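*Asks:* how does the following fold in three dimensions:
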Amino acid sequence: MIFSRSFVRHCIVATALGMATVGAFAQEFRIGFVNTDRILREASQAKAAQTKLEQEFSRREKDLQSQARDLKAASEKFERESPTMADGVRLSRQRQLVDQDRDLQRKQREFQEDLTLRKNEELQLVLERANRVIKQVAETEKYDLILQEAVYINPKHDITDKVLTGLSSAK
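*Replies:* The predicted model follows:
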């Protein structure tokens, strides 16, 4: 197939114009990145949520630690005294220790589940606030796209500091 010179020139001009348009588009298209992990570590709301959770669960955690110490002490006492115990007493005490251990493990699982649930609730609130601030920054500074997860990001696109500042001023 043979093309005329004017057709080839038109194709070259169209390609050049297309490339110029893509270049102009790329310069106008603003991308930002927010490091969510950093928000959850450094935001004052996240720190306040962590303190709130510690206060809410500290008493229960101390009770579980105390129960674990008591069970350990009882087990050690049983180990020392079991050779001199009557068989019936030894079996009874052994069952009692097994039941206490099972109860303690159940309470520890429930504690962990409750803590995880509350932690997720509190972090969700922080993320919702952060997302509102991210939208404000995007609208104010005319970003076209804000990413929260990426394999690699050039630090010049990182707006996490702006979001942290916005969160601290939005109290």
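*Asks:* CA atoms for contacts and neighbours, from now on please.
*Replies:* Fine.
*Asks:* what about residue 160, neighbour count?
*Replies:* Neighbour count for residue 160, taken as other C-alpha atoms under 10 Å: 19.
*Asks:* so what's it closest to, chain neighbours aside?
*Replies:* Of all residues not flanking residue 160 in the chain, residue 34 sits nearest, at 4.7 Å (C-alpha to C-alpha, 6 or more residues apart in numbering).
*Asks:* ok, that neighbour touching residue 159?
*Replies:* Yes - using C-alpha atoms under 8 Å, residue 34 makes contact with residue 159 at a distance of 5.6 Å.
*Asks:* which of the two has more neighbours?
*Replies:* residue 34 (24 against 19).
*Asks:* show me the contacts for the residue nearest to residue 160.
*Replies:* 146, 147, 148, 149, 158, 159, 160, 163 (C-alpha atoms under 8 Å, 6 or more residues apart in numbering).
*Asks:* one more sequence to fold, the one below, so I can look at both together:
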Amino acid sequence: MKVSTLSVLALTLIGLSQAAAAETKIGFVNSDRVMREAGPAVRAQQRLEKEFEKRDQEMQRMAKDLQVLQEQLERNSTTMAEGERREKERAFNDLNRDFQRKQREFREDLNQRRNEELASVLEKANRAVKQIAEAEKYDVILQEAVYASPRIDITDKVVKALSDAK
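*Replies:* Just a heads-up that it's a prediction; the model follows:
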């Protein structure tokens, strides 16, 4: 009698947990896709490119100048006078040191601005996800998963909500 009562109780609990699971609404958002495709993310990337365009061009010019100096040194070092060769090497080393410093500063500034822009986009994306979750009565929305069925993927809705918002 005790075994059958426990079996009935276990089956009832399993049935209740399955019913509760059936009522649970889960969604998934691919954050990487949102950061690539959503309007605010695209505009943020364009702002960054425009903001750092001149510095990037300067870095490319400096790299080209370094390459030209290095080629001159390699090609002509045996025929140059000792003083001229040392002067060219010193100019090359000075330019290289300046280039390395500017390149490091450029990367740091770019990373800092990118993080600021991404934080803003992420805040907007989280607001959009929350609005969709509340409007469509989701219990849980995941942003990272090893696998998510396309059936629960709401990334398109989030991208659209962000792109529609001004």
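*Asks:* now the TM-score, please.
*Replies:* TM-score for the superposed chains, counting by TM-score structural alignment, normalised by the length of structure 2: 0.93, backed by 166 aligned residues with a C-alpha RMSD of 1.4 Å.
*Asks:* what's the counterpart of the residue nearest to residue 160 of structure 1 in structure 2?
*Replies:* By TM-score structural alignment, residue 34 of structure 1 lines up with residue 29 in structure 2.
*Asks:* quick check: its match vs residue 104 of structure 2, distance?
*Replies:* 34 Å (C-alpha to C-alpha, to the nearest Å).
*Asks:* and what of residue 59 of structure 2?
*Replies:* Counting by C-alpha to C-alpha - residue 59 of structure 2 and residue 104 of structure 2 are separated by 11 Å.
*Asks:* ranges for the strands of structure 2?
*Replies:* Using DSSP state E, the strands of structure 2 run over 26-28, 140-142.
*Asks:* which of the ones you listed sits most buried?
*Replies:* strand 26-28 (a mean of 20; mean count of other C-alpha atoms under 10 Å).
*Asks:* structure 1: matching residues for the longest helix belonging to structure 2?
*Replies:* Longest helix of structure 2, by residue count under DSSP state H: helix 82-135. On structure 1, the counterpart of helix 82-135 of structure 2 by TM-score structural alignment is residues 87-140.
*Asks:* I figured residue 99 of structure 2 was touching residue 63, is that so?
*Replies:* Yes - taking contacts as C-alpha under 8 Å, residue 99 of structure 2 lies within contact range of residue 63: 7.4 Å.
*Asks:* what's residue 51 of structure 2 aligned with over in structure 1?
*Replies:* Residue 51 of structure 2 maps onto residue 56 in structure 1, by TM-score structural alignment.
*Asks:* any idea how far residue 71 of structure 1 is from residue 96 of structure 1?
*Replies:* For residue 96 of structure 1, the distance to residue 71 of structure 1 - C-alpha to C-alpha - is 10 Å.
*Asks:* looking at these two now, which is surrounded by more residues?
*Replies:* residue 71 (17 against 12).
*Asks:* aligned to residue 10 of structure 1, what sits in structure 2?
*Replies:* Using TM-score structural alignment, residue 10 of structure 1 pairs with residue 5 in structure 2.
*Asks:* ditto for residue 160 of structure 1
*Replies:* Per TM-score structural alignment, residue 160 of structure 1 is aligned with residue 155.
*Asks:* show me the contacts for its match.
*Replies:* Per C-alpha under 8 Å, 6+ apart, neighbours of residue 155 of structure 2: 28, 29, 30, 31, 33, 34.
*Asks:* residues contacting the fifth one?
*Replies:* Counting by C-alpha under 8 Å, 6+ apart, residue 33 of structure 2 touches residue 155.
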